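# Dropping a prediction and its sequence here:
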Amino acid sequence: MPAKLLQLVFDGVADGPVGIALDIVAAAARVVRAGLVDLPCGRQVPRHHIVSVTGEPVRTAAGRTLAVDGALALRGLGAGDVLVLPGLGMATPREIDAGLARPDITRGVELVARAAARGVLVAASCSATFVLAASRVLEGRQATTTWWLGPTFARRFPRVILRTDRMVVAAGNVFTAGTAFAHADLMLALLAHTLSPSLAHAVANLLLLDERASQARYMVMDHFRSSDPVVRELERFITANLARQVTLREMARATATSPRTLARRVATALATTPQQFAQRLRIAQAVHLLETTRRPVDDIAAHVGYADPAAFRRVFRRETGETPLARRTRSLVPDSE
């Protein structure tokens, strides 16, 4: 009997991810039926069901009624089965707080914890990662979430090792993904993990889905701006000194704080360190120059404080998931490295 893949949906579920999951599982079944990929012996594409906590239809974020196949029943679920939570229409900290206090989501949190205890692989994307984290299955593990909610996630779940630069994070039997359309990446990762990497690759090719390891390239620096005046002053200081590397002591002096206080304020506001924040500002400026000028990459590296062009390329790739040349090519500003 094939394993089960259940999508657990709540009122406010994002419409796109639900459809993406349906398309990907259906495409996987077509690929296997056509003989394009051979699965390991005994493996089959899972049966896909959409379930809610009560078995009643839910109202999507777009205001549509979404029929479900029934209520989430844990009986019969175990190792080999997958429970996926598509992203919810919760885009702000206030909406996160209100959502996690809802009775249906509170009940969903309990069911997720019990499913994980039975050996079910559990996964979530976008703001549904908050539901997963509330079940405590992520404690002590790495995880990602939609990148602009990273600071909110880090404050609420300090025992989770947050990696907002990653599109998908696999931590044992728990998978998380970033923004709503990272649900496609999540589903492909689940196919690769539970069935076959070759199947996931074939489905990605069939549906013309890019392979994206990082969501860092999509981060807009304005979302990292904070109402904290210390953080705003730090940003001004770093921006005025992009051509050189500044020390933590210099940053603390410029913001009239101690290094320890500065680190605490930045961690609270941005869920990162002052040094990492400075690095992101430098890379953001580098991206801007790559997209809007024809300056050589080595000159841009020096302009944003990297005397060693090779080191700049390593940091740029780690932060954005691509090389400087790839970024320039996408922006249609011709040049070479």
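Cool, the structure landed.

# hey, let's count contacts and neighbours off CA atoms from now on
OK.

# where along the stretch 1-150 of the chain do the helices fall?
For the stretch 1-150 of the chain, the helices defined by DSSP state H, counting those that start in this stretch occupy 15-33, 93-100, 103-117, 128-134, 150-156.

# how near is the closest residue in space to Gly150 that isn't next to it in sequence to Pro151?
Closest residue to Gly150 apart from its sequence neighbours, by CA to CA, 6 or more residues apart in numbering: Thr164 at 6.3 Å. Distance, Thr164 to Pro151, by CA to CA, to the nearest Å: 9 Å.

# between these two, which one's more packed in?
Using other CA atoms under 10 Å as the criterion, Thr164 and Pro151 rank with Thr164 on top: 26 against 21.

# on that earlier part again, out of the helices of the stretch 1-150 of the chain, which is the most enclosed?
Comparing the helices of the stretch 1-150 of the chain by mean neighbour count (mean count of other CA atoms under 10 Å), helix 128-134 ranks first with a mean of 25.

# what does it contact?
Residues from elsewhere that reach helix 128-134, judged by CA atoms under 8 Å, 6 or more residues apart in numbering: 85-88, 96, 100, 105, 108-109, 112, 123-124, 138-139, 144-145, 153, 157, 160, 176-177.

# Surely Thr146 touches Ser127?
Yes - counting by CA atoms under 8 Å, Ser127 is a contact partner of Thr146 at 6.5 Å.

# Common neighbours of the two, please.
Overlap of the contact sets of Thr146 and Ser127 (by CA under 8 Å, 6+ apart) consists of Thr179.

# Neighbour count for the two, which is higher?
Neighbour totals were compared for Thr146 and Ser127, and Ser127 leads with 30 against 27 (other CA under 10 Å).

# okay, now the one to match up with it:
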Amino acid sequence: MKHVSILVPNEAVLASISDPRYMFTAVNEFLEAAGKPQMFDVQMVGLTKEVQLNKGAFTVHADVLLKDVKKTDLVFVPALSGDLKAALEVNKAFIPWIIEQYENGAEVASLCIGAFLLASTGLLNGKECSSHWKTANEFREMFPEVNLVDGRIITEEHGLYSSGGANSYWNLLVYLVEKYTDRETAIMASKVFAVEIDRKSQSPFIMFNGQKKHEDKPIKEAQEFIENNVADKISVEDLAIQFAIGRRHFERRFKKATNNTPVEYIQRVKVEAAKKQLETSQKNVNEVMYDVGYADTKAFRTVFKKITGLSPIDYRNKYNKEAFVA
């Protein structure tokens, strides 16, 4: 029997507590129906017996207190909400316990922006991690030693797991079900919970919002210039000259301030502008391509797919209902 501990932090997102509980208790039922023994002892673990969430709108009754769990096999760190620095502060008592359990052989999985609490343990330093794209800049600022990967649904490294944003954690739940049971049970779980099995990327859902919480004024001005001239062909050399900074020094400063190289930033801004047109306009792909400063169809398609995981046509068909019908 595997012991599954679902943490119940203050300021947690309720669904990211109830959903893993629902998944793993349901898997027990699937196994029992197939004539197999149940595999999971699932407990919700809190600092107090009752934890109020959503400003008191919901109360979660923990099955057991943190101090009473001496050993477990799998720890789920739910998503947090609100002011993340404040949420980490009120939940700091979980940190030494998570570290102790991991050192004693437990695996740990963060769901969505539960990655902030897992990263606070230091266990993710030097390792890959996924989280919600919306908090990516804040995460990188707070945890520069963690390799936050854009677009990934699931990361796994040395018994530490993370999932992408929002409902992406369902894919991690199915993934862990397969790891702890078998493929047949994971397929059953994916069908019952209507989760697309083996989905790897959250790239189509990412909305690029350049990191501007820095004090490098010329770089911030360069970012704004790129964003305000999306239809123009912009080179790194031109930007360096315009802002009177040597090219190599400009590239280093830009990367340090924004977490993107200038070329990556230009591409992301152009692709974000293209995505918005593909979502809302009746323009064809070539028209959109020209509007965002590309003249080479192959180059545009390659960059677009690299960033979104979809071709421009597939992206338009996915998000623009009228264009798809037409």
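Noted; the coordinates are in hand. These figures come from a predicted structure and were not determined experimentally.

# quick one: TM-score?
Remark: TM-score between the superposed chains equals 0.85 [TM-score structural alignment, normalised by the length of the second structure]; 319 aligned residues with a CA RMSD of 2.9 Å.

# Gly70 of the first structure: which of the helices of the stretch 1-150 of the first structure is closest?
helix 103-117 (14.1 Å; CA to CA).

# Who are the packing partners of the closest one?
Counting contacts by 3 or more CA pairs under 8 Å, 6 or more residues apart in numbering; DSSP states H and E, helix 103-117 of the first structure is packed against strand 121-125, helix 128-134.

# Reformat the ones you listed as CSV; add distance to Ala28 of the first structure.
What follows is these, written out as CSV (distance: least, CA to CA, whole Å):
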stretch, distance to Ala28 of the first structure
strand 121-125, 18
helix 128-134, 24
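
# those helices in the stretch 201-326 of the second structure, which residues are they?
Using DSSP H, counting those that start in this stretch, helices in the stretch 201-326 of the second structure cover 217-228, 236-242, 247-258, 262-280, 285-291, 297-308, 312-319, 321-325.

# The residue nearest to Gly150 of the first structure: what's it in contact with?
Thr164 of the first structure sits next to 143-147, 150, 178, 215-216 when contact means CA under 8 Å, 6+ apart.

# Compare the helices of the stretch 1-150 of the first structure and report which one is nearest to Leu186 of the first structure.
Within the helices of the stretch 1-150 of the first structure, the stretch nearest Leu186 of the first structure is helix 15-33; the backing value is 9.0 Å (CA to CA).

# how far off strand 121-125 does that closest one point, in degrees?
Between helix 15-33 of the first structure and strand 121-125, the angle comes out at 130 degrees (axes from the mean of the first three to the mean of the last three CA atoms, to 10 degrees).

# same for helix 15-33 of the first structure, what does it pack against?
Secondary-structure packing of helix 15-33 of the first structure (3+ CA pairs under 8 Å, 6+ apart): helix 183-194, helix 197-206.

# among the ones you listed, which is nearest Ser227 of the first structure?
helix 183-194 (30.8 Å).

# What helices and strands are in contact with the closest one?
Using 3+ CA pairs under 8 Å, 6+ apart: helix 183-194 of the first structure touches helix 15-33, strand 121-125, strand 168-171, strand 174-177, helix 197-206.

# how about that helix, aligned to which bit of the second structure?
Alignment note (TM-score structural alignment): helix 183-194 of the first structure is matched to residues 169-180 of the second structure.

# ok, now which ones touch Tyr161 of the second structure?
Neighbour list for Tyr161 of the second structure: 107-110, 129, 154-155 [criterion: CA under 8 Å, 6+ apart].

# before we move on, back to that, tell me which of the helices and strands packed on helix 183-194 of the first structure lies nearest to Ala252 of the first structure.
Distance to Ala252 of the first structure, taken as CA to CA, is lowest for strand 168-171 among those, at 33.3 Å.

# start and end residues in the second structure for that closest one, please.
Using TM-score structural alignment, strand 168-171 of the first structure corresponds to residues 154-157 of the second structure.

# average gap between the matching stretch and the first structure?
Compared with the first structure after fitting, stretch 154-157 of the second structure deviates on average by 1.7 Å (mean CA distance after the TM-score superposition for the first structure).

# in that stretch, what's buried?
Residues of stretch 154-157 of the second structure classed as buried: 154-156 (neighbour count, 16 or more other CA atoms under 10 Å).

# what do you get for stretch 40-47 of the second structure?
Going by neighbour count (16+ other CA under 10 Å), the buried part of stretch 40-47 of the second structure is 40, 42-47.

# Report the two of these separated the most.
Phe40 and Leu47 (22.0 Å).

# Mind putting the helices of the stretch 1-150 of the first structure into CSV with distance to Leu6 of the first structure?
CSV is the format used below for those (distance: least, CA to CA, whole Å):
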stretch, distance to Leu6 of the first structure
helix 15-33, 10
helix 93-100, 21
helix 103-117, 11
helix 128-134, 14
helix 150-156, 25
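
# Which one of these lies nearest to Phe316 of the first structure?
Closest of the helices of the stretch 1-150 of the first structure to Phe316 of the first structure is helix 150-156, at 20.3 Å (criterion: CA to CA).

# looking at the helices of the stretch 201-326 of the second structure, which is closest to Tyr180 of the second structure?
From the helices of the stretch 201-326 of the second structure, taking CA to CA, the stretch that ends up closest is helix 297-308, at 31.2 Å.

# Touching the closest one from outside, list them.
By CA under 8 Å, 6+ apart, the residues outside helix 297-308 of the second structure that reach it are 203-206, 267-268, 271, 286, 289, 294, 310-312.

# now do 10 Å
150-151, 201-208, 264, 267-268, 270-272, 274-275, 285-286, 289-290, 292-294, 309-315 (CA atoms under 10 Å, 6 or more residues apart in numbering).

# that older thread, the match of helix 183-194 of the first structure vs the first structure, average offset?
Compared with the first structure after fitting, stretch 169-180 of the second structure deviates on average by 2.2 Å (mean CA distance after the TM-score superposition for the first structure).

# how long is stretch 287-297 of the second structure end to end?
11 Å.

# Mind listing what's buried along it?
Neighbour-count burial for stretch 287-297 of the second structure, with 16+ other CA under 10 Å as criterion, is recorded at 288-294.

# So what does Ala154 of the first structure match up with in the second structure?
Alignment note (TM-score structural alignment): Ala154 of the first structure maps to Arg140 of the second structure.

# what does Ala101 of the first structure give?
By TM-score structural alignment, Ala101 of the first structure lines up with Glu89.

# Is there a neighbour count for its match? I'd like the number.
So Glu89 of the second structure, with other CA under 10 Å, has 11 neighbours.
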